[in-house]
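Novice: Below are the sequence and a predicted model for it; my questions follow.
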Amino acid sequence: MKLLTNYKYWILNLIGWVVFALLMLTIDKISYAGDIPINYTNYLIVEGVLCGLLGYLLSFIILFFIENFFDIGNYTKVDVYKLIGVVLVTQVIYNFLLWPLLGIPVQYYLNEGVNLTLVQKLTNVPHFLAYFLVWLFVVLTLKLVHHINTIKLRQLQLEANLKESQLNTLKGQINPHFMFNSLNNIRGLMLEDVTKARGMLTSLSETLRYSLTKSEVNSITLEDELEMVENYVEISKIQFENRLKFTTEIDPETLNKQIPPMIIQMLVENALKHGISNLKEGGEVKLSTTIKNELLQIEIINSGKLRNSENSTQVGLQNIKKRLELLYGKNAKFTLKEKEDNVVATIKMPLV
């Protein structure tokens, strides 16, 4: 924030100096003087204006030093001493110019010369110095507030860039993770049923096309995500055959809500890989969505037990947790628990 090049500052600074000088000098004298001649009142007004104008002009010397040689965010003791020195030099110039200037209205309104002794003039130095100290306090406060806001803005930008980088990294984990499992399924099917393998490849290509087109965004509608899930389930049914039963219970009001892309697919994939695949007789995966307490709730229930496999890296679950945390902070929640021979995965997130 450069005040030297800000015309609004020039105007406000001029008004501030003149009004402050009139309040502290002219009005103070008038209020204690009682009945005074009109010419003396006029003189006091001119005196206040001249003091304010001179202070206004000389304040630019101090401001020039602050904006070019004094870093409000990284100053040293030497810088402070230099600033004090500049203020004192400005005071010398102010008092050196002020008294000859005041001699003009004295001659005009009072028809007499300025006969103040040196001691009388020196006793006014602290009074005039107070003007500059008040102005300096205001300017340094403005500079400090701007510096703090700049730091906050940079911190927010860094946090936003970090979140974006982390999200991109997490998105990059989705497609390889999904492809690895799907290609393994196709490999196992190639020697058994070429026709089914061809159908599986077609569904896989549609799924990958969808996932690649959505990888550049942080959110999609739930309706679009369900299309992706249906394709994935079709691929999985070729592998599981009659061992997989997939049902949905979707609240129509949730279809247009925004969710992170492929987050439901990863839940379904986790349910199949760690739930249905471990059951010889197969099982059921049920997907439901609803709105409760102004939160979008997505629930996946699959047959099986909640167990930790030594071969599982839990990439999908960690991915889901981290993406929800980055996108929604504490406003989103992901839970995974076992209930009556079923595993229940639940996501709650703000409505978007």
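Specialist: Thanks, I have it. Numbering: from 1, shown residues only.
Novice: Could you use CA atoms for every contact and neighbour count after this?
Specialist: Fine.
Novice: which other helices and strands contact the longest helix seen in the chain?
Specialist: In the chain, assigned by DSSP state H, the helix with the most residues is helix 125-190. Applying 3 or more C-alpha pairs under 8 Å, 6 or more residues apart in numbering; DSSP states H and E, one finds that helix 125-190 contacts helix 38-69, helix 77-105, helix 194-214, helix 222-240, helix 315-328.
Novice: swap the cut-off to 10 Å and go again
Specialist: Applying 3 or more C-alpha pairs under 10 Å, 6 or more residues apart in numbering; DSSP states H and E, one finds that helix 125-190 makes contact with helix 7-21, helix 38-69, helix 77-105, helix 194-214, helix 222-240, helix 263-274, helix 315-328.
Novice: the inter-axis angle of that helix versus helix 7-21?
Specialist: Helix 125-190 runs at 150 degrees relative to helix 7-21, counting by axes from the mean of the first three to the mean of the last three C-alpha atoms, to 10 degrees.
Novice: which element is V285 on?
Specialist: Assigned by DSSP states H and E, V285 falls within strand 283-292.
Novice: Tell me the buried residues in that strand?
Specialist: 283-287, 289-291 (16 or more other C-alpha atoms under 10 Å).
Novice: Over to stretch 55-64?
Specialist: Within stretch 55-64, the residues that count as buried by 16+ other C-alpha under 10 Å are 55-56, 58-59, 62-63.
Novice: Identify all contacting residues around it.
Specialist: 2-4, 10, 13-18, 21, 49-50, 53, 66, 69-70, 83-91, 93-94, 98, 128-129, 131-132, 135-136, 139-140 (C-alpha atoms under 10 Å, 6 or more residues apart in numbering).
Novice: Repeat the analysis, applying 7 Å as the threshold.
Specialist: Contacts to stretch 55-64, defined as C-alpha atoms under 7 Å, 6 or more residues apart in numbering, come from residues 13-14, 17, 86-87, 90.
Novice: Check the gap between the residue positioned nearest the centre of the chain and L170 for me.
Specialist: By C-alpha atoms, centre = their mean, the mean C-alpha position of the chain lies nearest to L156, the distance being 3.9 Å. As defined by C-alpha to C-alpha, to the nearest Å, L156 lies at a distance of 21 Å from L170.
Novice: cool, and F132?
Specialist: Computed as C-alpha to C-alpha, the F132 to L170 distance reads 56 Å.
Novice: One more: I235?
Specialist: Per C-alpha to C-alpha, I235 is found 23 Å from L170.
Novice: do the same with L12
Specialist: L12 sits 51 Å away from L170 when distances are taken as C-alpha to C-alpha.
Novice: returning to what we had before: okay if I get the contacts of stretch 55-64 as JSON lines plus neighbour count?
Specialist: Converted to JSON lines, the contacts of stretch 55-64 look like this (neighbours: other C-alpha atoms under 10 Å):
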{"residue": "N13", "neighbour count": "20"}
{"residue": "L14", "neighbour count": "18"}
{"residue": "W17", "neighbour count": "25"}
{"residue": "V86", "neighbour count": "17"}
{"residue": "V87", "neighbour count": "21"}
{"residue": "T90", "neighbour count": "20"}
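Novice: this is the comparison structure:
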Amino acid sequence: MKIILQRLQINPKFLGLIFFFAYLDSIRSRVSPGQLVDWYILTPESAVFSLIQALVIFFILQFSFSWLQLSPQVSIPWKKSMFSFGKGLIIFLLVSNAFTMALALAFGTWERNYQTYIQLSGNISRILDFVIYGGFYLALLLFQQFKSHQRQLKDYEVALAQSKITHLKQQLNPHFLFNNLNILDQLIEENPKSASAFLHNFSELYRYSLKNSDCQLVTWQEELEFAESYFQLIAEKFGKAYEMKITLDNPQGKLPPLTLQLLIENAVFHNYGTVENPVKINLTLGERLTVSNTRIPFKNPRHKGGKGLANLREQYRILSSKPIFVSEENGLFSVSIPFIP
């Protein structure tokens, strides 16, 4: 039986449903108004015969529909499907009539069974059985094809999302490298000793960047540790012109790699801090990650940039259904990002 089920691409539950339907139908056909109800009505032999007949119909339909290749992107060829269904019906009628003829000849009941009205009634019944049980089987095949293609589409979407995230990270790594090499270049001219310390710290940070380049997410603890080390680089270059405060309020979840670094860098890049009037950067990790900074725009604003924040938005569009909020009011620029479970 297991081989038959595998061959027909059906499971025991579906077969049980067919038997249950056949059993109820046999009871219905035996009940008529005014007839006494007895145990014969509940006997299952008719349902067993109907189940065997249904299996024959399934085999014929599987052969008839073997050419179909269904796809979610392509409309189902109903005309060809109905042609194959009709072809299966003809094959079923030929097989079932040949079988009854063989039985009639074997048991000598030809004259009794092969009267015109009996044959007409029998073939109408066979047609109805084929349409009913064949309809069940066709619906099952179409459902299985649909589920299979849905799984393929889901696998494709996951692979595509992973590919996009990898591409976005490949954009961020050169961005991180280029900006910090610019700082290093300035330090070499201004303060060679600081440049040496900066280079050492930068190499450690870039190692972290490379290590997590294949990770979609990292823990908030890893990101925070990286952000603190990154801010040390900022302090090497700008001294106390930029200040950072961290507030922890029971954060839970993960973040894309380099998220905090990108937001801190964004605050430094777009604001002119001095020792007398420093840019204050606040990191708040609670239900969401919020990075805010006081706005002290340059007198001659730099180019808009914004590639890093746009990159982060795109990563979150793929990884989470929760949005990123960006606001600016009362001299405070703020970016609020959800944690990802």
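Specialist: Done, it's in. Quick caveat, the model's predicted, so the values are computed rather than measured.
Novice: still on that earlier bit, so which of the helices and strands packed on helix 125-190 of structure 1 is nearest I151 of structure 1?
Specialist: If you check each of those against I151 of structure 1 by C-alpha to C-alpha, helix 38-69 wins as the nearest, at 17.7 Å.
Novice: related to what we said a few turns ago, can you tell me what the residue nearest to the centre of structure 1 aligns to in structure 2?
Specialist: Superposed on structure 2 with TM-score structural alignment, L156 of structure 1 falls opposite K154.
Novice: Doesn't I347 of structure 1 lie inside a helix?
Specialist: No. Secondary structure of I347 of structure 1, determined by DSSP: H, G, I helix; E, B strand; the rest coil: strand, with no helix assignment.
Novice: Show the contacting residues for it.
Specialist: Here I347 of structure 1 is in contact with 297-299, 333-335 (C-alpha under 7 Å, 6+ apart).
Novice: sorry, back to before: neighbour count for F132 and L170 of structure 1, which is higher?
Specialist: F132 (21 against 18; other C-alpha atoms under 10 Å).
Novice: distance of the counterpart of that one in structure 2 from K240 of structure 2?
Specialist: Aligned by TM-score structural alignment, F132 of structure 1 pairs with F130 of structure 2. Distance, F130 of structure 2 to K240 of structure 2, using C-alpha to C-alpha: 84 Å.
Novice: swap in Y208 of structure 2?
Specialist: 25 Å.
Novice: now Y23 of structure 2
Specialist: Y23 of structure 2 sits 85 Å away from K240 of structure 2, going by C-alpha to C-alpha.
Novice: what does L138 of structure 2 give?
Specialist: From L138 of structure 2 to K240 of structure 2 the distance is 74 Å (C-alpha to C-alpha).
Novice: again, but for Q6 of structure 2
Specialist: Distance from Q6 of structure 2 to K240 of structure 2, by C-alpha to C-alpha: 73 Å.
Novice: Give me the more crowded residue out of those two.
Specialist: A side-by-side neighbour count of Q6 of structure 2 and K240, using other C-alpha under 10 Å, places K240 first with 17 against 10.
Novice: Please verify my assumption that the more buried one contacts E276.
Specialist: No. K240 of structure 2 is beyond contact range of E276, at 8.8 Å (criterion: C-alpha atoms under 7 Å).
Novice: Need the counterpart of A310 of structure 2 in structure 1.
Specialist: Counting by TM-score structural alignment, A310 of structure 2 lines up with Q318 in structure 1.
Novice: Counting neighbours, what do you get for its match?
Specialist: Neighbour count of Q318 of structure 1, defined by other C-alpha under 10 Å: 11.
Novice: ok, it to S215 of structure 1 distance?
Specialist: Going from Q318 of structure 1 to S215 of structure 1 by C-alpha to C-alpha gives 18 Å.
Novice: Equivalent analysis for K321 of structure 1, please.
Specialist: 18 Å.
Novice: Repeat that for V106 of structure 1.
Specialist: Going from V106 of structure 1 to S215 of structure 1 by C-alpha to C-alpha gives 79 Å.
Novice: same question, K257 of structure 1
Specialist: The separation that K257 of structure 1 has from S215 of structure 1, given C-alpha to C-alpha, amounts to 18 Å.
Novice: Please name the nearest non-neighbouring residue to L142 of structure 2.
Specialist: In this structure, L142 of structure 2 finds its nearest non-sequential neighbour in L70, 7.8 Å apart by C-alpha to C-alpha, 6 or more residues apart in numbering.
Novice: what do we get in structure 1 for F178 of structure 2?
Specialist: So F178 of structure 2 corresponds to F180, using TM-score structural alignment.
Novice: Now for its match, how many residues are close by?
Specialist: 10.
Novice: ok so, going back, what's the strand holding V285 of structure 1 packed up against?
Specialist: strand 244-250, strand 295-303 (3 or more C-alpha pairs under 7 Å, 6 or more residues apart in numbering; DSSP states H and E).
Novice: Burial-wise, tell me which of these comes out on top.
Specialist: Most buried of those, by mean neighbour count (mean count of other C-alpha atoms under 10 Å): strand 295-303, with a mean of 22.
Novice: between it and helix 222-240, how many degrees?
Specialist: Using the same axes, to 10 degrees, strand 295-303 of structure 1 lies at 10 degrees relative to helix 222-240.
Novice: got a list of contacts for strand 295-303 of structure 1?
Specialist: 267, 271, 275-276, 283-291, 341-351.
Novice: Quick one: work out the angle between it and helix 263-274.
Specialist: Interaxial angle, strand 295-303 of structure 1 versus helix 263-274 (the same axes, to 10 degrees): 20 degrees.
Novice: can you give me how far strand 295-303 of structure 1 is from the chain middle?
Specialist: From the chain centre to the centre of strand 295-303 of structure 1 is a distance of 31 Å (C-alpha atoms, centre = their mean, to the nearest Å).
Novice: Quick one: map K79 of structure 2 onto structure 1.
Specialist: Structural alignment (TM-score structural alignment) places K79 of structure 2 against K77 in structure 1.
Novice: and its match, how far is that from L279 of structure 1?
Specialist: According to C-alpha to C-alpha, K77 of structure 1 and L279 of structure 1 sit 74 Å apart.
Novice: With neighbour numbers in mind, choose between these two.
Specialist: L279 (14 against 8).
Novice: so N250 of structure 2, which of the three states?
Specialist: coil.
Novice: Name all residues that make contact with it.
Specialist: Contacts of N250 of structure 2 by C-alpha under 7 Å, 6+ apart are G286.
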